[in-house]
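# Quick one, what's the 3D model for this:
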Amino acid sequence: MTTDGESDARYPAHWESDIVAADGRTVHVRPIRPDDATAIRRLHGRCSPETIYYRFFTPLPELSDAMLQHFVVVDYVDRMAFVAESGDELIAVARYDRLAGSSDAEVAFLVDDAHQGRGLGAALLELLAAYARQHGIGRFVAETLPDNVRMLKVFQDAGYRVARTWADGTVHVVFPIDPTPSSAAVMAERERRAAARSVAALVNPTRVALVGASRTPGSVGDVLLANLLSARFEGSLWVVNPNAAAVRGIPTVPSLRAIGQPIDLAIVAVRAEELPLVLEDAHAAEVRALVVVTAGFSDIGPEGAEEERRLVASARRLGMRVVGPNSMGVASPAIGLAGTLAPFALEAGGTSVHAQSGPLSLAIVAKLAQASIGIASFVSSGNKADISGNDLLAWWETDERTRCIVLYIEDFGNPRTFARVARRVSATKPILVVKPEREGRSRVEPDRPGVLDTEVAIDALLERTGVLRTQTLEELTELVRLLESQPLPAGDRVAILANTQGPAPLVADAVLRAGLDLAPLEPATVERLGTLGRAAARNPLELGPGVVPADWERALELLLLDATVDAVIISFIPTVVGAPGDPRLLANPLPGGTLRGAPAQSLARAAEIADAVTKVATQRGRDRPKPVVANFLALPGVPERLGAGPRTIPSFDFPESAARALGHAARYARWRARANGTPLELVPLAGDWARDPLDESADEDRELDAEAVAGLLDWLGIPRRAPSGGRREELEGRAVHLRLELIHLERYGPFLRAGLAGDAFRRIGASVAVALPHTDRDVIDFLEAIPGADLVVGSGPYPSDDLVAIVHRLVTLAERRYDVAALTLEPVVGTARGWWARSGRCVVRPLRLEPAMITRSLRAPGSPSPA
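Sure thing, here's the model as predicted:
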């Protein structure tokens, strides 16, 4: 029997975590402790007779001391339990007990009646299974009563392959606890729903309170209240100030609990030392979420960071999510919520924005406002101590107001979660990030094993997820304008419609630099365009300065009807033609041959042409509308006319801007149209990799010796010896040599990299890196993208099933062993007989597995991002 002292010494504190329940509130979960006996007794006493009967199969009004001792004293290996806390009370417990001499363990749950229906059983099952896998347990078994529908549903809905048998009036349940595509999908969907509900209190509240409203003009509390009042919030707004009867003419309340109603969102602008008292008050008022504008936490140094950790930990234990500290606020213009420090009003629209940097977050929305881009919701996360971009993506994924998503983030939080969530969201809504490439950074040599350049990693992660990377706010704004107003192009072929010879070549060059092609135009289109009086109808199409708006209308219509055209760029520059007084003049002549500013007649003609192209582009849409963008050199009034129809045509000051935005849109369209493939299922591996355990006190990575690497490859099932006849084919020169690498970056997650090995690599000098594949199609695309892969002709079908199997096992390793920092297989030899890895190198890192790495638990407050 394990004693209390032994139990305390082995207590796995790093498995403490926070989860988001199905109702969006947070719950603290931790391993059970011997001193939980009193709280367990209270939990048992609060449960209904029915709940107790379902758990113990017999009426049990009270736990005996012996039973209580058995429940709370575990060895954290063969006997384990997690408890869920709400405030000072335990509200649920889940446990397993290994069956003697077996890798099976019996699992059982008890959830407080008042907290049933919050998804706690499912969340605890996921956590318990993850812990059990780390201790050699492969299956869970359970006995339950047939009418215990809730518990049976927890097992069935978990996504595991559950087998059920009936005997002696009970249901016997057995299921393997290794993750499956189904269980991963279930986990992800529960994570999405819970995160979305927690974010709803932030960006779609009905009851809001401002804590710290001030009578001092220009203070933070004053600016926040002024913005809230000017936006005319649709819900209920309370102002909390214990020292004033009214602020800005609004009656105040002394505290949150004095409101007497549950509060969705509390915006807090008080001194840092007052926040603990505000938390207690918020808990009493049943506040769901806090926006902490107060600075002076991790933004000022280590001491502030520790205060921030305690703040978030306390809030989560009380069931609340936190934005900030050091936040610039939140806004949802459509409902009149403007809880920000912005010195300008935000108009409602379809773009949602999350920015980590406070001042820059306001710069982003200001830039969007200048471009007449409306905001669906805005969240400045400041120090990002709790709510992250991953949480917000879960809400925006199904938010009807959000059509486009903008992120400015300094890191990806949990990169595995980001990769999973962003890929799912990008399938239906574009996600844009502002992440400039760092200048002066040291690029890593491409052939250095086990090391991946940061910029290469970022690009690979964004490519995997379909996220569009922009370098500047200007580029971001251009792309948002296009994506907000135009359909995605079906391909890369662009037609250019211009009125003079001057700009057309510039536009064409810009199109090619953006990675697009000039549409060849169908012969029928060329023939019809000839009727407009053009001697040479081609792409770019130059109409000339003397054409009338009807010619523009007809030309654009023909280009949009052409099957070889995927998008159209319109370029218009006013020109000097005809006699003085001609309305097509750019400017009126003055004595001496000089010109003065554009006359009203020229602007009117430009507006007429804008009306003509708008009519065609928006009112004569086909089954698959094509994007149309314009370059009118920002003539006064023209952009407004381009937005007069049902669908705005974005006008750009420079042709390069139009082409660049169109290039981004085309790449995003290709990504969305790709074949998705089937989710990869981890390769079943027997036992665990037999090697010396890592020294968790070490602070450096270390390379394993050849014997340990051989054992790792054998455990993974990667062949190290040539198949029959394979070595002969290699010696005869009928083989291909590859380098395959798994590289696990702590900030950005796991990646695969591949290239030809040996002399072939030195000749080609290139490799391909991708974020960890999620589907079988991802694996095929990765192998087909290897530079020089066409040289494998003669070695059999490529990529062959056995090469795909090797990559599949590298993916399994990345998901099973987070302590593998890098594994390089070189050479991986391929012949018509098969593929094998002749040798390898492996670097491991000292790493303690935490719940946020392998479950839908939240990252521990103040902890670095788990990779």
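
# When you work out contacts or count neighbours from here on, use the C-alpha atoms and nothing else.
OK.

# need the contact list for residue 182.
Each residue near residue 182 by Cα atoms under 8 Å, 6 or more residues apart in numbering is listed here: 159-160.

# give me the element it is part of.
helix 181-203 (DSSP states H and E).

# For the stretch 451-600 of the chain, which segments are assigned as helices?
454-465, 473-485, 503-513, 523-530, 549-561, 600-619 (DSSP state H, counting those that start in this stretch).

# Reformat the ones you listed as JSON lines; add mean neighbour count.
Output for these, formatted as JSON lines (neighbours: other Cα atoms under 10 Å):
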{"stretch": "helix 454-465", "mean neighbour count": "20"}
{"stretch": "helix 473-485", "mean neighbour count": "20"}
{"stretch": "helix 503-513", "mean neighbour count": "19"}
{"stretch": "helix 523-530", "mean neighbour count": "16"}
{"stretch": "helix 549-561", "mean neighbour count": "20"}
{"stretch": "helix 600-619", "mean neighbour count": "20"}
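
# Here is a second sequence; please produce its structure as well for comparison:
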Amino acid sequence: MAQGLYPEYWEADVVLRDGSTGHLRPISPDDADAVQAFHMRQSQNSIYLRFFTYKSSLSEKELKRFTEVDHVGRVAFVVTRGQDIIGIGRYDRLDNPDEAEVAFNVSDAYQGRGLGSILLEHLAAAARENGIRRFTAEVLPENRKMITVFAEAGYEVERRFDDGVVELNFNIDPTERSRAVMEAREHRAEARSMQTLLAPSSVAVIGASRSWGSVGYSLLEHIVDGGFTGPVAGVNPEAFELNGMVAYGSIAEVPGPVDLAVIAVPYDQVLAVVEECGRAGVKGLLVATAGFADDDGEGLSRQRALVHCARSYGMRVVGPASLGIINTDPAVRLNASMAPELPVPGGLGLFSQSAAIGVMLHAAAARRSLGLSSALSAGNRADVSGNDAMQYWEDDPRTRAVALYLESIGNPRKFSRIARRLSRMKPVIVAKSDVMGLQLPPGHAVRTTQAPAGALDAMLRQSGVIRVETNEQLMDVAQIVVGQPVPDGAGVAVFSNSLALGKVLADAARSQQLEVVRMDAHLELDGGQSVALPALEKALTEALEDPAVSSLILTLIPAVGLAPEAILPVLNRCGRAAGKAVVACFTGVLDPAAQLEGLRSGSGGGSDHEDATVPCFASPGAAVSALGAVVRYSRWRAGEHGVFAELEGIDEEAAAAQLAQVLSGVRDVGLRRLDSGQAGRLLGAYGISVLPSIPFDSIGEALEAAEALGWPVALKTVEENLRHRLDFGGVRLNIGDQSGLRAGIEAMRAELRPFGSPGLEIQAMAPPGQACVIRAIEDPLLGPVISFGLAGDAVNLLDDWAHGIPPLTTVDVADLVRTPRASRRLFGYQGLPPVDIPAIEDLLLRVALLKDRHPEIALLRFNPVLVSASGLAILSAEVSVGNPQQRTDSARRAMRD
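Below you'll find the model as predicted:
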């Protein structure tokens, strides 16, 4: 069989069930010897279960058949670890071109690590790409492991027993259940891989030094001084003793297994050390060495080689240029970082990228007594990312909230998926650079976005994360969600001992969408502690017992004889008794030694106690802003998130066939605009119809078109920027007869002559309604992006768009319609009747589904969509297609390059 082009984009690094990694790629004829070696390592039982007989070796004919495939009708993948093949999966198309037979073979040494399910996901994705919709497999009844792989994949599997063999058949189109199964497996595997890094049983520091102040010296010292609970080894070929311990000349000499290797060797030695770690069986790497971002293109190339080498041996990589990783769990006590002391234990999981930002965040957390559960600095983020960290923190019972500072993002769709799931259980706070996605920090090698401004922020809102602008705002929010229960409503009680300050605070609360339910700005606190504190406790308790109050802010100016430390226990008792959030703000304090920001103890002691749970601020504005952000998050978490609607009238296969026909033989990256017939058939497969229009050259052709469409008609120019502009003479409406059409054509041609005399068309008249615009693109970074706005000056001059990143739930689409500032016109405005909102939401759901399933659609534009009180009409549709760039998130598990 003729061999097709090698599909390099099918290659992927994958995370196995045990958290280690493997490399998956299409098979090639060069793999013949490796396939034979794989076969001969297998047990007799495994060979029998695969081939229904025992073969001591594979014949040359069999090897040729297994390794020479066309990557279309016959596809095979191998998963490798180092130079060895550890798993093989393949499909062969049957006589029915929609069906293929699938088979797997997993190394005895790697069974039980999820290789079968990974191979099935990638084979199904390749098969769908090649027009195959069903898999069949023949399995011996005793091969329960393989039967389980198919049964637990999330597909509807049909079983039939015939002649001693179990025959399985199933449709391989992704379903909600199969996607959920894939995501659950991905979550478990990636969380496990992070556990190896964040909770290792043993650590080795390679490049550990006796020179005080060096990176290697500091890392080893901090691990030892932090009280790491497992064995620690220092590796340096030039030292006999390090930090009071025996030094080893290489990682291979370290006795016992090493879970985490911390690499702090010179830049030009890193790759060799990674290779040594792989051969020694190390499970994970922390690369503190910098320099990769400073070496122009060569640095990125070496960085990729580092990651490729590590993953080929099953290792994950933090860094390079990482500040380190921290785990305050008493069972671990890992301080593999440049921080001189292990932070205070607490509930915040902290992720940062650059070392400089990491230092700032660690310092801010320490200054505020904000305890950490664990922290990770990704440095250049060549491998381990914020997505991986969130997978770990989702299951970590010690982590109550997650904070991430992001400078770049490699897989936004996956981020959105994980963050949306995590945010339903734990607050996720994200601070990001304003240019994130538009330009890359040094050392980061990911795609940049071409999406409209605001699309990335829209993705974050969809995900339910608490978006902040700065590190300080991140810490402001973190100390509330870590120290206090998340409010279950917007009702807030405001207390102060200053009427002016209380009013300012109340106004600020309302601007943050908080509802001031109770307010007392006349607190009398100058009578001494014995009088003031009981009165304060009574007032706060009464307010917090009000069901309408979900949180309380106390802001005070200095009171004679009453220190803030004396007030904190009162706040703590009242808040805990009510189970509601309390926030304190002490302003106007002149003592430079006073510590008035951060989590403070409610026991009346210092700020380093375990009960340091009262969030304190020096700025009332910062306190209200942070509380407002938390309440908005609470509203999102408690609200309806919608469902991924099952829409009627969808024929995905017909749309795929139409796109395949249009793109047949196209290899370039240019776009091809569909004609009206092609666009109509494609959109029709998703239940979307466009009001018919007919272009013409002569008046006779125009009259025939009008008769075919039915009077009255609209006369339009085909020029995109003029076809809907009454003010420029680009459209004439409600033409009811032949004489009116003749006159209209002559007048329009005269008016459009200054614009180059563009062509004209006749279109059926639509019911009057509000004009809207829908646009969808395929972005290199974000994937599909859907934009919605009201047509005209609102979107053209004011950029009044709403954006969404599919897949979109029914709630996401409802928000999309209501987000533009001009959307009030859709719901009845200045006496106009409200339009058919369900109709526009249904159209947006169909567009989102179409764009999500078919990345070949590079651009889709409906302008205008006329929405009336009872339906809508699409007057113009533009569809351009092209060879799709491979999305960063799909129905197969793959690690980012």
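
# before we move on, back to that, would JSON lines of the helices of the stretch 451-600 of the first structure with distance to residue 827 of the first structure be doable?
Formatted as JSON lines, the helices of the stretch 451-600 of the first structure follow (distance: least, Cα to Cα, whole Å):
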{"stretch": "helix 454-465", "distance to residue 827 of the first structure": "23"}
{"stretch": "helix 473-485", "distance to residue 827 of the first structure": "42"}
{"stretch": "helix 503-513", "distance to residue 827 of the first structure": "37"}
{"stretch": "helix 523-530", "distance to residue 827 of the first structure": "52"}
{"stretch": "helix 549-561", "distance to residue 827 of the first structure": "51"}
{"stretch": "helix 600-619", "distance to residue 827 of the first structure": "55"}
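
# so which of the ones you listed comes closest to residue 244 of the first structure?
Closest approach to residue 244 of the first structure among those (Cα to Cα): helix 473-485, 42.0 Å.

# which residue numbers in the second structure go with that closest one?
Taken onto the second structure by TM-score structural alignment, helix 473-485 of the first structure occupies residues 471-483 there.

# The matching stretch vs the first structure, average offset?
On superposition with the first structure, the mean distance recorded for stretch 471-483 of the second structure (mean Cα distance after the TM-score superposition for the first structure) is 1.1 Å.

# Residues in contact with that stretch: which ones?
With contact meaning Cα under 8 Å, 6+ apart, stretch 471-483 of the second structure is reached by 347-348, 360-361, 364-365, 370, 400-401, 403, 405, 427, 429-431, 468, 581, 583, 598-599, 612-615, 622-623, 626-627, 629-630.

# just checking, which of those belong to strands?
347-348, 401, 403, 405, 429-431, 468, 581, 583, 598-599, 612-615 (DSSP state E).

# Which parts of the stretch 1-150 of the second structure are helices?
32-41, 44-51, 60-67, 115-129, 144-151.

# out of the helices of the stretch 451-600 of the first structure, which comes closest to residue 782 of the first structure?
helix 454-465 (10.7 Å).

# where's that closest one relative to the chain centroid, distance-wise?
13 Å (Cα atoms, centre = their mean, to the nearest Å).

# what helices or strands is it leaning on?
In terms of contacts (3 or more Cα pairs under 8 Å, 6 or more residues apart in numbering; DSSP states H and E), helix 454-465 of the first structure is packed against helix 415-426, strand 768-771.

# closest one to residue 589 of the second structure among the helices of the stretch 1-150 of the second structure?
Using Cα to Cα, the helices of the stretch 1-150 of the second structure put helix 115-129 closest to residue 589 of the second structure, at 60.2 Å.

# Which part of the first structure matches the closest one?
Under TM-score structural alignment, the match for helix 115-129 of the second structure in the first structure covers residues 120-134.

# So which residues make contact with the matching stretch?
With Cα under 8 Å, 6+ apart, stretch 120-134 of the first structure has contacts from 19, 21-22, 77, 81-82, 92-96, 109, 111, 138, 154-155, 158, 177-178, 851, 854-855.
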